[in-house]
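[1] Pasted the sequence and its predicted model underneath.
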Amino acid sequence: MGRNIAIGDIHGGLKALIQLLEKIEVTPSDKLIFLGDYVDGWSDSANVVSYLIDLAKQNTCIFLRGNHDDLTHRWLETGEFNKKWLQHGGQSSIDAYRDFSSEEIETHLRFYNQMLNYYIDKENRLFVHAGFTNQHGPEQEYHQTGFYWDRTLWEMALSMDGSISPNDTNYPKRFQIFDEIFIGHTPVTRINETTPIKRASVWNLDTGAAFKGKLSAMEVNTKEIWQSEPVYKFYPSEKGRN
């Protein structure tokens, strides 16, 4: 019986990803659920995508769409970009794709196009990069950008002090839909945490790989956690998104 492993935001840290998968000792029977943001940060952004494309030939992989993936995808497809994207890691992706052939870029575009906005498993667990806002669930979400930009789900989870029971009528409806929710997007290092943490029914696996943090993974059944070394140590001459 294979494991179900969720993996947090990578942000171009291919060397850390390789180390993490070695620590996990991934086998073909494992399902790997990537929570998005594969690019924008360290210099291996495009190489991360190439690596994931090859990995999916050997393993069952679920690739969720992150906001940085969407921004890089739009730039590759149409040339669209903005200054804020460049300031928050976009330049690293532009540089990373500079030596890629048109054929390689076409292969990557297929990868970006096939990403999922969210994934619900048989155990009624939701996997999504950022969140959702509709009280009736992600299927009813009006703007799909919320799946990879929303922060209100995590902000609400952080604001709950544990005094409200899930059976209480005032318990947030978004937290009643799924048994558990797994996200990335907002680094837990912002609240001085270094490992994946749970608030309400939400697990956040973004441990700041784009900055000074580690890349993290979790077996979603057992809650076993693996982490790489701090990603910046693999790229000592770079600044990442700092």
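    Perfect, I can see it now.
[2] C-alpha only now, for contacts and for neighbours.
    Will do.
[3] Might one say that Trp226 is in contact with Met218?
    Yes: in this structure, Trp226 is within contact of Met218 by CA atoms under 8 Å, at 6.4 Å.
[4] With neighbour numbers in mind, choose between those two.
    Using other CA atoms under 10 Å, the more surrounded residue of Trp226 and Met218 is Met218, with 24 against 19.
[5] this is the other structure I want to compare:
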Amino acid sequence: MNRTLVIGDIHGGYKALLQVLDRANVTANDTLIFLGDYVDGWSESAQVVNLLLELKLKQKCIFLRGNHETLLVHWLRTKETNKLWEYNGGDASMKSYSQLSEIEVQKHLDFFDSLMNYYIDDKNRLFVHAGFTNPRGITDEHFEESLYWDRTLWELVMSMNANLFPDDILYPRRLKHHSEVYIGHTPVTHFGFTEPTNFANVWNIDTGAAFLGKISILDIDSKEFWQSDTVAAMYPDEEGRNHK
């Protein structure tokens, strides 16, 4: 069986990623689409990236860029302090990456440089970490940073009238360009959900792994999904991004 599986935000939760890949019975026949934010939060960001590099050798993988990768890369290259980033999971990544050799760090930097800002498959399904703002579509988006920082797309679809259809004059132009859109970045747990969540034609796969949620994998054709245990329970001596 050849499945296409989309994986939500991971945030250094290596143990939980291994668990959910096992629960989904992932094989080399599956195409894996990772939505970004592999790092920052729990203590095993470097281990997560090593696992992604291993998976890349075994099967087809699409790796998207998240905002947390851009923050980590900036620190790795400049060593400039960013207290807000450190508070939001960067401190754990700094500790994780301090254990790597220069050669290993460069290997990871090469991986981060290779990340895609978005991916569109042969069924016109869009995959992007955060969203986009341009009504003319993602290919006309003027601000690259929107692709891994935007939250307005998810806010838009959550607030839409459920009875609107694409041919309605009030239907948002942003949503008409693709059959489906898959995003992460904005945890659905912030809005009372615990599973991959769908509004209009947008699916959000970020189920709060950085906080008190889980890592999720969704089969984009069947919509069957699998989840890890709560990531925080696997790192009982850590706060993740759950600062007091």
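    Cool, got the structure. These numbers come from a predicted model, not from an experiment.
[6] Structure 1: strands as residue ranges?
    Remark: strands assigned in structure 1 by DSSP state E are 4-7, 31-34, 60-63, 118-120, 125-128, 180-183, 197-199, 202-204, 216-219, 225-227.
[7] The second one vs structure 2 - mean distance after superposition?
    I take that to be strand 31-34 of structure 1. Taken over the aligned residues, the distance from strand 31-34 of structure 1 to structure 2 averages 0.3 Å (mean CA distance after the TM-score superposition for structure 1).
[8] just the last one next, same as before
    Superposed on structure 2, strand 225-227 of structure 1 shows a mean distance to its aligned partners of 0.4 Å (mean CA distance after the TM-score superposition for structure 1).
[9] what does the fourth one give?
    Average distance between strand 118-120 of structure 1 and its aligned residues in structure 2, after superposition and using mean CA distance after the TM-score superposition for structure 1, equals 0.3 Å.
[10] Show me what Ile33 of structure 2 lines up with in structure 1.
    Taking TM-score structural alignment, the alignment pairs Ile33 of structure 2 with Ile33 from structure 1.
[11] who are the neighbours in contact with its match?
    The contact partners of Ile33 of structure 1, by CA atoms under 8 Å, 6 or more residues apart in numbering, come to Asn4, Ile5, Ala6, Ile7, Cys61, Ile62, Phe63, Leu64, Phe127.
[12] if I look at it, how far off is Asn47 of structure 1?
    In this structure, Ile33 of structure 1 and Asn47 of structure 1 are 19 Å apart, going by CA to CA, to the nearest Å.
[13] Same question for Thr169 of structure 1.
    Taking CA to CA, one finds Thr169 of structure 1 at 48 Å from Asn47 of structure 1.
[14] How about Asp69 of structure 1?
    13 Å.
[15] What of Leu215 of structure 1?
    Leu215 of structure 1 sits at a distance of 16 Å from Asn47 of structure 1 (criterion: CA to CA).
[16] of Thr169 and Asn47 of structure 1, who's got more company?
    A direct count of neighbours by other CA under 10 Å for Thr169 of structure 1 and Asn47 places Asn47 higher, at 20 against 9.
[17] Hmm, Lys15 and that one touching each other?
    No: assessed by CA under 8 Å, Asn47 of structure 1 is found out of contact with Lys15, at 9.9 Å.
[18] which residue lines up with Ser216 of structure 2 in structure 1?
    Residue pairing (TM-score structural alignment): Ser216 of structure 2 is matched to Ser216 of structure 1.
[19] contacting residues for the residue lying closest to that match once chain neighbours are set aside?
    Leaving out its chain neighbours, the residue that sits closest to Ser216 of structure 1 by CA to CA, 6 or more residues apart in numbering is Gln227, at 4.4 Å. Residues near Gln227 of structure 1 by CA under 8 Å, 6+ apart: Leu20, Lys214, Leu215, Ser216, Ala217.
[20] Can you verify my assumption that Trp203 of structure 2 contacts Val188?
    No: Trp203 of structure 2 is not in contact with Val188 according to CA under 8 Å; the separation is 10.2 Å.
[21] Let me know the outermost residue of structure 1.
    Distance from the C-alpha centroid of structure 1 peaks at Thr169, with 31.5 Å (CA atoms, centre = their mean).
[22] Relative to Met160 of structure 1, how far out is it?
    Per CA to CA, Thr169 of structure 1 is found 14 Å from Met160 of structure 1.
[23] again, but for Thr186 of structure 1
    From Thr186 of structure 1 over to Met160 of structure 1 the distance is 17 Å, taken as CA to CA.
[24] More neighbours: those two, which one.
    When neighbours are counted by other CA under 10 Å, Thr186 comes out ahead of the other of Thr186 of structure 1 and Met160, with 20 against 13.
[25] Would you agree that one is in contact with Thr152?
    No: in this structure, Thr186 of structure 1 is not within contact of Thr152 by CA under 8 Å, at 10.6 Å.
[26] Common neighbours of these two, please.
    With CA under 8 Å, 6+ apart, Thr186 of structure 1 and Thr152 have no common neighbours.
[27] Which residue comes closest to Asn88 of structure 2 once chain neighbours are left out?
    Distances taken as CA to CA, 6+ apart put Arg241 closest to Asn88 of structure 2, at 5.6 Å, once the chain neighbours are dropped.
[28] got the contact list for Pro236 of structure 1?
    Residues counted as contacts of Pro236 of structure 1 (CA under 8 Å, 6+ apart): none.
[29] What lines up with it in structure 2?
    Using TM-score structural alignment as the criterion, Pro236 of structure 1 maps onto Pro236 of structure 2.
[30] From Thr139 of structure 2, how far out is that match?
    As defined by CA to CA, Pro236 of structure 2 lies at a distance of 42 Å from Thr139 of structure 2.
[31] follow-up on the earlier one: with Phe175 of structure 1 as the reference, measure out to the residue farthest from the centre of structure 1.
    Taking CA to CA, one finds Thr169 of structure 1 at 12 Å from Phe175 of structure 1.
[32] Also Val188 of structure 1?
    Going from Val188 of structure 1 to Phe175 of structure 1 by CA to CA gives 19 Å.
[33] Check Tyr97 of structure 1 too.
    Distance of Tyr97 of structure 1 to Phe175 of structure 1, computed by CA to CA: 39 Å.
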